[in-house]
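Asks: Build me a model:
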Amino acid sequence: DGVARAAQFNGPLDVAVTRDKTRAIVCDSANHRIRSVSLQDGNVTTLAGSGSVLGSFADADGPAAGFNYPSGVSLEPTTGEYVVIADTLNMRIRKLMLAPPHEVTTLAGASEVVSGAYQRGFQDGDATAAALFSAPRAVAFAADGQSVYVADTGNHRVRKVTLPTTEGDPATVSSLAGAPPAGGGGPGAA
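Replies: The predicted model follows:
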């Protein structure tokens, strides 16, 4: 963290600008952090992520949260209260509240640790109990804020996370387009 050019990044991969256009939210991928850059003076602060050298996983507030190569970020379009993040090597889609204490939760992805690494996989369904991803790299909100589209790179698919309309209900994950193995641009399968 620091002022403008004194701050250091390690492999920033994606940026989302807040609704009030005062901050850029940055996936500082190789530092395993989500950072905020003031668009007025360049001041950089860490919103979330422990910065563990090898990456980590934890749903927690601010610096206690763990990421592993976050690579995509998208601002919730209706309220601007949070961003979603493609937490690539944790095989999950995460939610980060922009107001302190910067709570981080898992929105989708039920990967389990096997031999010290989160397992890649493919499964649609309940977002946190069943859905599996393989190296998700990019996320984009639908204009109405009801769905998040995910570039599920390792599964060669575009996936859709449908957010719940009732508090306490789970989000659901479905496949929108694509199927393994990698294709050459021909007709896709959904």
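
Asks: Please make it C-alpha for all contacts and neighbour counts, starting now.
Replies: Will do.

Asks: what residues are up against the spatially closest residue to residue 36 that is not a sequence neighbour?
Replies: Nearest residue to residue 36, sequence neighbours excluded (CA to CA, 6 or more residues apart in numbering): residue 25, at 4.7 Å. Applying CA atoms under 8 Å, 6 or more residues apart in numbering, one finds that residue 25 lies in contact with 15-18, 34-37, 73.

Asks: got a winner among those for most neighbours?
Replies: Greatest neighbour count in these, by other CA atoms under 10 Å, goes to residue 73: 29 neighbours.

Asks: I would like the residues contacting the helix or strand containing that residue, please.
Replies: Assigned by DSSP states H and E, residue 73 belongs to strand 70-75. Residues outside strand 70-75 that contact it (CA under 8 Å, 6+ apart) are 12-18, 25-29, 32-34, 82-89, 137-141.

Asks: do stretch 9-19 as well
Replies: 23-31, 71-75, 77, 80.

Asks: Correct me if wrong: residue 149 contacts residue 139.
Replies: Yes. Residue 149 is within contact range of residue 139, at 5.5 Å (criterion: CA atoms under 8 Å).

Asks: neighbour-wise, which of these two wins?
Replies: Between residue 149 and residue 139, counted using other CA under 10 Å, the more crowded position is residue 139 (27 against 20).

Asks: which non-adjacent residue is nearest that one?
Replies: residue 150 is the one closest to residue 139 (CA to CA, 6+ apart), at 4.6 Å.

Asks: I have a second one here; can you model it like the first so I can compare?
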Amino acid sequence: ATTDGLGGAASFNAPSDVAITPDGTRLVVTDMGGHVVRLVVLETQDVGPGVERRTIPVGRVTTLAGQSGSPGFTDGTGLLARFNAPAGVSCNADNLRCHVADTGNFRIRTVSLSDQQVVTVAGSGADLSADGDGTTASFGRVTGIDAAQHGDIALVSEHHRIRIVDLDNGNVHTVAGSAQGMADHTGTLAMFSEPLHVSVSPDAYTALVTDA
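Replies: Alright, predicted model coming up:
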């Protein structure tokens, strides 16, 4: 079970990945077993207007999106959204959005840090590997994700490929990998075997991949 709360009073269910928001004030956690995305406060925050203003203390854990113990696939706001075993997470440099590898749904979802709106940006839901635009593309299970400084998303999946999602137009294309194997080469002539994580360099010209 997952429980929101302060410090040790909170509980998680198989947390899979974490990302610090660019301003350093919050930690975003994908709670894979709970099927939710959580927030952990790293700096005391004062929120709300006027007399309704309140202080959120360091260590407070809240649910950003999804319903604990209720896997599914639904875009929506906050607790109305549904995820299925969310795994990887990475936050945009604009400090406004985080991108989630919704592993059980074979999709990439974006969560707004301001209004908790969840939107599907890519993935058809099919356990395949196919390039295309937005929800016409397919990934299979995405295990690792990273947002580049300029906004594109790099991801790795069980289909042994490194993919890029262009958030400006939704296009998804393969930059490296094809069939399963181990081979250094250029682009799709290279081969991976179940890559797990990806990290994009600050200049967005290079990505480091852990190849399981």
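
Asks: what's the TM-score for these two chains?
Replies: TM-score of the superposed chains, computed with TM-score structural alignment, normalised by the length of structure 1, equals 0.86; 171 aligned residues with a CA RMSD of 1.3 Å.

Asks: picking that back up, secondary structure class for the counterpart of the residue nearest to residue 36 of structure 1 in structure 2?
Replies: Under the alignment (TM-score structural alignment), residue 25 of structure 1 pairs with residue 28 of structure 2. Classification of residue 28 of structure 2 by DSSP: H, G, I helix; E, B strand; the rest coil places it in strand.

Asks: circling back to that earlier point, looking at structure 2, where would I find the counterpart of the strand holding residue 73 of structure 1?
Replies: The alignment of strand 70-75 of structure 1 onto structure 2 (TM-score structural alignment) covers residues 86-91.

Asks: with structure 1 superposed, average distance for that stretch?
Replies: Stretch 86-91 of structure 2, aligned to structure 1 and superposed, deviates on average by 0.6 Å (mean CA distance after the TM-score superposition for structure 1).

Asks: Could you list the buried residues of that stretch?
Replies: 86-91 (16 or more other CA atoms under 10 Å).

Asks: Quote the end-to-end distance of stretch 81-95 of structure 1.
Replies: Start to finish, the residues bounding stretch 81-95 of structure 1 are 10 Å apart (CA to CA, to the nearest Å).

Asks: Nearest residue to residue 117 of structure 2 in space, ignoring adjacent ones along the chain?
Replies: residue 77 (4.3 Å).

Asks: Now check that neighbour against structure 1: what is it aligned to?
Replies: Looks like residue 77 of structure 2 aligns to residue 61 there (TM-score structural alignment).

Asks: my guess is that match contacts residue 99, does it?
Replies: No. Residue 61 of structure 1 is beyond contact range of residue 99, at 10.7 Å (criterion: CA under 8 Å).

Asks: Looking at those two, which one has more neighbours?
Replies: residue 61 (19 against 10).

Asks: Please name the residues that touch that one.
Replies: With CA under 8 Å, 6+ apart, residue 61 of structure 1 has these contacts: 48, 101-104.

Asks: Please apply the same query to residue 60 of structure 2.
Replies: Going by CA under 8 Å, 6+ apart, residue 60 of structure 2 touches 4-7, 39-41.

Asks: which one among the residues you listed gets closest to residue 173 of structure 2?
Replies: residue 39 (30.7 Å; CA to CA).

Asks: Dump the buried residues of stretch 86-91 of structure 2 into a markdown table; add distance to residue 170 of structure 2 as well.
Replies: Formatted as a markdown table, those follow (distance: CA to CA, whole Å):
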| residue | distance to residue 170 of structure 2 |
| --- | --- |
| 86 | 20 |
| 87 | 21 |
| 88 | 19 |
| 89 | 18 |
| 90 | 17 |
| 91 | 17 |
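
Asks: can you tell me which of those residues lies nearest to residue 71 of structure 2?
Replies: Nearest member of the buried residues of stretch 86-91 of structure 2 to residue 71 of structure 2, counting by CA to CA, is residue 86, at 9.6 Å.

Asks: which residues touch the nearest residue to that closest one once chain neighbours are set aside?
Replies: Leaving aside its sequence neighbours, residue 86 of structure 2 sits nearest to residue 102 (CA to CA, 6+ apart; 4.3 Å). By CA under 8 Å, 6+ apart, the contact set of residue 102 of structure 2 is 83-88, 108-109, 142.

Asks: still contacting in structure 1, which of those residues?
Replies: Retained in structure 1: 83-88, 108-109, 142, out of the contacts of residue 102 of structure 2 (criterion both residues aligned by TM-score structural alignment, their matches' CA atoms under 8 Å).

Asks: Kindly reformat those as CSV containing distance to residue 128 of structure 2.
Replies: Output for these, formatted as CSV (distance: CA to CA, whole Å):
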residue, distance to residue 128 of structure 2
83, 19
84, 17
85, 18
86, 18
87, 18
88, 19
108, 14
109, 17
142, 11
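
Asks: Stretch 106-125 of structure 1: end-to-end distance?
Replies: Its first and final residues considered, stretch 106-125 of structure 1 spans 15 Å by CA to CA.
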